[in-house]
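J.: Need the 3D shape of this:
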Amino acid sequence: MHCSLKLVQAVLIILLLVTPLSLQCGPGRGSGRRRRPRKLTPLVFKQHVPNVSENTIGASGLSDGAITKEDAKFKDLVSNENSNIEFKDEERTGADRMMSERCKEKLNMLAISVMNQWPGVKLRVTEAWDEDGTHSKDSLHYEGRAVDITTSDKDRAKYGMLARLAVESGFDWVYYESRNHIHCSVKSDSSVAIKIGGCFPGYGMVTTQRGTVSMDRLAVGDMVLSVGSDGQLEFSEVITFLDRNTGETALFYTIGTEDGRTITLTAKHLIYASDSNSTTDVFDNSVVVYAETVKPGQYLLYHDDNVEYLKASRVTMVTSRTERGVYAPLTHSGTIVVDGVVASCYAVINNANIAHLVFAPIRGLHDLSAHAPWLTQLSSAVNTPDPKGVHRYAKALYNFASLFLSRSVLYVP
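T.: Now for the predicted structure:
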């Protein structure tokens, strides 16, 4: 574990140095003219964003129940020790530092925005987790999912902009509640709505050299049908799983085509689609898009068992539902054919070339370990998932990328 963390840290430093160059080589505008910063509009008193109730799916969602120090869920709360944030802590118990992991993440992002907006001014937290029962019955303060904030100089003239900065930092609900503070809250860490990974359900079928198997029976080392960079079908080795959790619940989209093909995958998983039914170079004429953006009338790539090349089939329906069990195999090629349909192995970043590039260290370590036995243990440590089944490198990489890539490229819930 210690070795894997050191490797991840080293890789991230390297990626920081090469990312600007790699982005220039990818599709799109590259390093062209810098965009002008978007003008931010302060919230007005009693305005909240989004314009729905706090406890709805479109905002922070329903309460999961109050958390007390005696509750088993108390261990899921974390203490925010960010020195760039002032904590009122009038109870002198450290309660104002206690919050959910997601709340801490968004708060720390906001702290940076505040310092950039007003040099010399810090973010100030007046209330976070409530252990005294001073809020309404279903308040998210009892779960560490809500914070009340001001600026360190307590300048009320700044509070409207502070609320806007909180929105930009990714809080799921922001309310200019009082002349004295801004109220912010987040979704539950266990909510399916904040799942950042891209996965397939366990019943998705793949073709391996040992036969057709379901996704939940696929194993590292299996050679699975995929598509190479030249657009030709090939078998590619499964080198790791970016996510694998039989108990995880996620929101899945099922996309059906006129040829009777259906594929089920999570909203932010990448899939190959096109707007025309090209009969030649179907792979080159397709682009990777988030599954949730696919619409009837577009075309997906699929493999017909009777031929050795890819075809395009028109999408006729798209539905969504929650499923239990998530699986995200990573092949050497970065692609995989699931239920006969061609998909990427990547998610949450809408450029498969960039995604494939930044996972080069994982492929390289895997290849080297085959020739250097002493690297096998290190490779295994890096590829060991965290307790929730998420690949440690992928999770660290996502957190790193969220600091540098815009939301037009990287999905940030």
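
J.: From now on I want contacts and neighbour counts done on CA atoms only, so please keep to that.
T.: Noted.

J.: show me the contacts for Val358.
T.: Leu15 (C-alpha atoms under 8 Å, 6 or more residues apart in numbering).

J.: and if we set it to 10 Å?
T.: Val358 makes contacts with Val11, Leu12, Leu15, Val18, Thr19, Ser22, Ala394, Leu397, as judged by C-alpha atoms under 10 Å, 6 or more residues apart in numbering.

J.: one more, for comparison:
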Amino acid sequence: CPRSRYMTVELESGELRLMRELEIGDRVRVSPSKFSEVFLFSHRSETCQPVSFIRIETARGQFISLSPKHLLMVNGILRRAETVKVGDMVSSMENNSSENIFDSVIRISLVEDRSLYNPHTLDGGIVVNGIQASCYTGHVPFRLAHLALALDRALYSITGSSVTGSALHDSPPLLIRALWIIPSVLYG
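T.: Alright, predicted model coming up:
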């Protein structure tokens, strides 16, 4: 999950918004040329226990802080934040730009925060502080995680409401595990 206090996303209007200020229905940049609606939050908390994040800084001065298992585009593929190394290339872009740039990682550090936000877009990706990331973590394979939320995405597209809603961030861990285990049993 991205660390929210200093994380911004670009809305389709070009406005930058703090992640903690995002709302369901906001259209955010997910790639250099695409925007997608936020349809649910799997985490949305300002009062959680301290959480460790990996802060990744780039040669162009951009940074992103994510939970160790959160996925982002590194060297052209999705990888867990905990596997990123100095010298790796992350996919980044300037605000209001449709150009994708590969930016070299120059520094990696651990930081702590008490806020935890993870908006999910219909697309499954999100650009945070100009760096392209996934809405998913590496706890479950990306395709399986995206499949697990397929019905919710479809119903949101029709009704404008998420079936899962706040269940992912307000429910006990058992429910969260069940949401990921059921599709893995059905689809291997």
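
J.: what about the helices in the second structure?
T.: Using DSSP state H, the helices assigned to the second structure run over residues 142-148, 150-159, 167-170, 173-187.

J.: In the second structure, which residue is most central in space?
T.: With distances taken as C-alpha atoms, centre = their mean, Cys135 lies nearest the centre of the second structure, 3.1 Å away.

J.: what residue of the first structure takes the place of that residue?
T.: With TM-score structural alignment as the criterion, the equivalent of Cys135 of the second structure in the first structure is Cys345.

J.: how much space between the equivalent of Ser67 of the second structure over in the first structure and Tyr398 of the first structure?
T.: In the first structure, Ser67 of the second structure lines up with Thr266, judged by TM-score structural alignment. As judged by C-alpha to C-alpha, to the nearest Å, Thr266 of the first structure and Tyr398 of the first structure stand 17 Å apart.

J.: Equivalent analysis for Thr240 of the first structure, please.
T.: From Thr240 of the first structure to Tyr398 of the first structure the distance is 17 Å (C-alpha to C-alpha).

J.: about what we covered before: the match of Cys135 of the second structure contacts Tyr290, doesn't it?
T.: No: Cys345 of the first structure lies out of contact with Tyr290 (C-alpha atoms under 10 Å); the separation is 11.9 Å.

J.: Now do the shared contacts for those two.
T.: Gly198, His269, Leu270, Ile271.

J.: for the third one, what are its contacts?
T.: Shown in contact with Leu270 of the first structure (C-alpha under 10 Å, 6+ apart): 198-199, 287-293, 335, 342-352.

J.: now do 6 Å
T.: Leu270 of the first structure sits next to Val288, Val289, Tyr290, Ala291, Ser344, Tyr346, Ala347 when contact means C-alpha atoms under 6 Å, 6 or more residues apart in numbering.

J.: what do we get in the second structure for the third one?
T.: Put plainly, it is Tyr290 of the first structure. Match for Tyr290 of the first structure (TM-score structural alignment): Arg80.

J.: number of nearby residues for its match?
T.: Using other C-alpha atoms under 10 Å, Arg80 of the second structure has 21 neighbouring residues.

J.: repeat for Val289 of the first structure
T.: 23.

J.: gap between it and Leu270 of the first structure?
T.: According to C-alpha to C-alpha, Val289 of the first structure stands 5 Å off from Leu270 of the first structure.

J.: and if you look at Ala352 of the first structure?
T.: In this view, Ala352 of the first structure and Leu270 of the first structure are 8 Å apart by C-alpha to C-alpha.

J.: What of Val78 of the first structure?
T.: 32 Å.

J.: Please apply the same query to Asn306 of the first structure.
T.: Distance, Asn306 of the first structure to Leu270 of the first structure, using C-alpha to C-alpha: 26 Å.

J.: if we can go back for a sec, the match of Tyr290 of the first structure touches Ser67, doesn't it?
T.: No: look at Arg80 of the second structure against Ser67 with C-alpha atoms under 6 Å: they stay out of range, at 8.8 Å.

J.: can you give me the strands in the second structure?
T.: All strands of the second structure, identified by DSSP state E, fall at 8-10, 16-18, 27-31, 34-45, 51-58, 63-66, 70-74, 77-80, 89-92, 101-113, 116-121, 125-128, 131-137.

J.: Which residue of the second structure sits opposite Ser185 of the first structure in the alignment?
T.: Aligned counterpart of Ser185 of the first structure in the second structure: none (TM-score structural alignment).

J.: Can you tell me the closest non-neighbouring residue to Ser185 of the first structure?
T.: In space, and not counting its chain neighbours, Ser185 of the first structure is closest to Ala146: 4.1 Å by C-alpha to C-alpha, 6 or more residues apart in numbering.

J.: what number of residues lie near that neighbour?
T.: Residues within reach of Ala146 of the first structure, counting by other C-alpha under 10 Å, total 27.
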